[in-house]
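Peer 1: just coords:
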């Protein structure tokens, strides 16, 4: 991405974070302790996770050596380090302090990414990332965990143009979804056509590809962040490989996710 594109993603990341902040800022202690769709995670766990990942991302940007140590610690307990990090913060911070910590960490990450020299790449749990990629990954996580919070509170969030970033990382992570499951990704590129809330068609891949995915942009983002079951979404596949991908798609780094069960009221 160009420098201008990186700045645009950072602006969108700030807006996405502010929207979630407004959703949780006035909650009671009881609401902070309420369950979300993620097993054993409360609203507080969701914000704690974002606070922790923003701080780890800041470490990757400002102190790669210390970040490498953090990765080593994580790899010693790969199946539970994410849950443990969130639980540790929830255990020691009241909601107001937790919210303040998230605000401080995300603001410092914004400043560090905006100050980074063009072309700089930062280490991460997967491949190294540039400024735009790091910001996109943070936006994707903020939106996805924000969806968990919204679902827990019974709030319907209006889809925004920021979902383009979530969709883009979901498409780019196609091969990774196969990799973490120990299988080989298809060699052929897929065509992905997504309809934005404004009625614009957003496309990826060759126009004449045989393997195709179509649907609403919002539904596709729910699918690749595993915030809804495929059967509950209007995302459709043409071709065996594309159909298989929709069962395993994930936009996030780490082990293969289990996803969410289909709604019982279908």
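Peer 2: In hand now; what should we look at? These numbers were taken from a predicted model, which means no experiment stands behind them.
Peer 1: contacts and neighbour counts: CA atoms only from here.
Peer 2: Will do.
Peer 1: List the contacts of the nearest residue to residue 231 once chain neighbours are set aside.
Peer 2: Once flanking residues are discounted, residue 231 sits nearest to residue 262: 6.3 Å by C-alpha to C-alpha, 6 or more residues apart in numbering. Contact analysis of residue 262 by C-alpha atoms under 8 Å, 6 or more residues apart in numbering lists 228, 229, 230, 231, 232.
Peer 1: try this one side by side with the last:
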């Protein structure tokens, strides 16, 4: 019997991707060429990057040798492969790029549903189970979707799907310190986030933790995906370690990014 939590995240990934597809599906060629907050990346680059990474996830689940070859190519140009993959896709006509992304997503959805729930699949970082891979794909889809929305001047309605993004952000606390060569705090933090509809409190960590983080879930997700500067969100820290974390938090793997500048619109 499928794991209910895995089924839920797979469905949420599907809906997150469809929401972004609806946003870009009727854009003109000029709109596809609009610059986004990521330097040098247009709307087309954002969708091309998601297509590239979804394809990588599909290879991980269904073609281990193929994923190994992709990893070798990436390692041969570690500072360039992300931009090169986005540039290759962005050069396609928008309709063709959109169709390729849709086809890959459909295949990935089927592969995630068919994957053994206990198997760990290779990735650019530690191997992941299918449910974790779906969560990671949702986080990245939402984050790059935010870049697209910002480029188009669209304010998206936040949903309960942000729970997956928030959870990754909390679990990536120690990574955010490590990637900057800093020792991770020894004690757990308490994180309390108000759900987008205001009806729930999403909580993580012991209630009596000395270090605490509180605020709206949307603002926390924008912060940990580095789609908003800390000064522009209503996320608050209690304790010096928690305060330091909010300066460096990131939910994504890879080197520390520069993040958004203060005052960037969202």
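Peer 2: That came in fine, so what should we check first? For clarity, every value in this text was computed on a predicted model and none was experimentally measured.
Peer 1: Could I get the TM-score for this pair?
Peer 2: The TM-score (TM-score structural alignment, normalised by the length of the first structure) is 0.96; 263 aligned residues with a C-alpha RMSD of 1.2 Å.
Peer 1: picking that back up, pull out the buried residues from the contacts of residue 262 of the first structure.
Peer 2: With burial judged by 16 or more other C-alpha atoms under 10 Å, the buried subset of the contacts of residue 262 of the first structure is 228, 229, 230.
Peer 1: can you map out the strands along the stretch 101-250 of the first structure?
Peer 2: According to DSSP state E, counting those that start in this stretch, the stretch 101-250 of the first structure carries its strands in the segments 191-195, 201-204, 212-216, 236-238.
Peer 1: Now mean neighbour count and distance to residue 182 of the first structure too, for the ones you listed, in a markdown table please.
Peer 2: Formatted as a markdown table, the strands of the stretch 101-250 of the first structure follow (neighbours: other C-alpha atoms under 10 Å; distance: least, C-alpha to C-alpha, whole Å):
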| stretch | mean neighbour count | distance to residue 182 of the first structure |
| --- | --- | --- |
| strand 191-195 | 21 | 23 |
| strand 201-204 | 16 | 25 |
| strand 212-216 | 20 | 23 |
| strand 236-238 | 17 | 22 |
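Peer 1: out of those strands, which comes closest to residue 12 of the first structure?
Peer 2: Closest approach to residue 12 of the first structure among these is made by strand 201-204 (17.8 Å; C-alpha to C-alpha).
Peer 1: For that closest one, name the packing helices and strands.
Peer 2: Using 3 or more C-alpha pairs under 8 Å, 6 or more residues apart in numbering; DSSP states H and E, the elements in contact with strand 201-204 of the first structure are strand 191-195.
Peer 1: What's the match for residue 19 of the first structure in the second structure?
Peer 2: Aligned counterpart of residue 19 of the first structure in the second structure: residue 19 (TM-score structural alignment).
Peer 1: Would you mind identifying the next helix or strand past the host helix or strand of that match?
Peer 2: For residue 19 of the second structure, the element it lies in under DSSP states H and E is helix 4-24. As assigned by DSSP H and E, the chain's next helix or strand after helix 4-24 of the second structure is helix 29-32.
Peer 1: That following helix: average distance to aligned residues in the first structure?
Peer 2: Compared with the first structure after the fit, helix 29-32 of the second structure shows a mean deviation of 0.2 Å (mean C-alpha distance after the TM-score superposition for the first structure).
Peer 1: With residue 75 of the second structure as the reference, measure out to residue 216 of the second structure.
Peer 2: Residue 216 of the second structure sits 38 Å away from residue 75 of the second structure, going by C-alpha to C-alpha, to the nearest Å.
Peer 1: what's the spacing between residue 154 of the second structure and residue 258 of the second structure?
Peer 2: For residue 154 of the second structure, the distance to residue 258 of the second structure - C-alpha to C-alpha - is 23 Å.
Peer 1: Which one's more surrounded, these two?
Peer 2: Ranked by neighbour count (other C-alpha atoms under 10 Å), residue 154 of the second structure and residue 258 place residue 154 first, with 12 against 9.
Peer 1: can you give me the helices in the stretch 151-266 of the second structure?
Peer 2: 162-171, 173-178, 217-224, 240-248 (DSSP state H, counting those that start in this stretch).
Peer 1: Ok, which of these comes nearest residue 210 of the second structure?
Peer 2: Proximity to residue 210 of the second structure (C-alpha to C-alpha) singles out helix 240-248 among those, at 9.2 Å.
Peer 1: Show me the contact partners of that closest one.
Peer 2: 173, 176, 177, 185, 189, 211, 212, 213, 223, 230, 236, 237.
Peer 1: The closest residue to residue 238 of the first structure other than its chain neighbours and residue 117 of the first structure, how far apart?
Peer 2: Distances taken as C-alpha to C-alpha, 6+ apart put residue 212 closest to residue 238 of the first structure, at 5.0 Å, once the chain neighbours are dropped. Distance, residue 212 of the first structure to residue 117 of the first structure, using C-alpha to C-alpha: 38 Å.
Peer 1: Could you do residue 231 of the first structure as well?
Peer 2: The gap separating residue 231 of the first structure from residue 117 of the first structure is 44 Å, by C-alpha to C-alpha.
Peer 1: I'd like to know how many residues surround residue 244 of the first structure.
Peer 2: Residue 244 of the first structure: 12 neighbours (other C-alpha under 10 Å).
Peer 1: Then the one 10 residues further on?
Peer 2: Residue 254 of the first structure is flanked by 15 other residues according to other C-alpha under 10 Å.
Peer 1: List the contacts of it.
Peer 2: Contacts of residue 254 of the first structure (C-alpha under 8 Å, 6+ apart): 125, 180.
Peer 1: Stretch 6-14 of the second structure vs the first structure, mean deviation?
Peer 2: So stretch 6-14 of the second structure averages 0.4 Å relative to the first structure (mean C-alpha distance after the TM-score superposition for the first structure).
Peer 1: In space, what's closest to the residue located most distally from the centre of the second structure - neighbours in sequence excluded?
Peer 2: For the second structure, the largest distance from the centre (C-alpha atoms, centre = their mean) belongs to residue 208, which lies 29.6 Å off. Excluding its sequence neighbours, the residue lying closest to residue 208 of the second structure (C-alpha to C-alpha, 6+ apart) is residue 190, at 7.6 Å.
Peer 1: so what's the one you found up against?
Peer 2: Per C-alpha under 8 Å, 6+ apart, neighbours of residue 190 of the second structure: 203, 204, 205, 206, 207, 208, 209, 210, 211, 212, 213.
Peer 1: and the residue nearest to residue 217 of the second structure when sequence neighbours are not counted, what does it touch?
Peer 2: Once flanking residues are discounted, residue 217 of the second structure sits nearest to residue 193: 4.9 Å by C-alpha to C-alpha, 6+ apart. Taking C-alpha under 8 Å, 6+ apart, we find residue 193 of the second structure in contact with 201, 202, 203, 214, 215, 216, 217, 220.
Peer 1: Cool, thanks, talk later.
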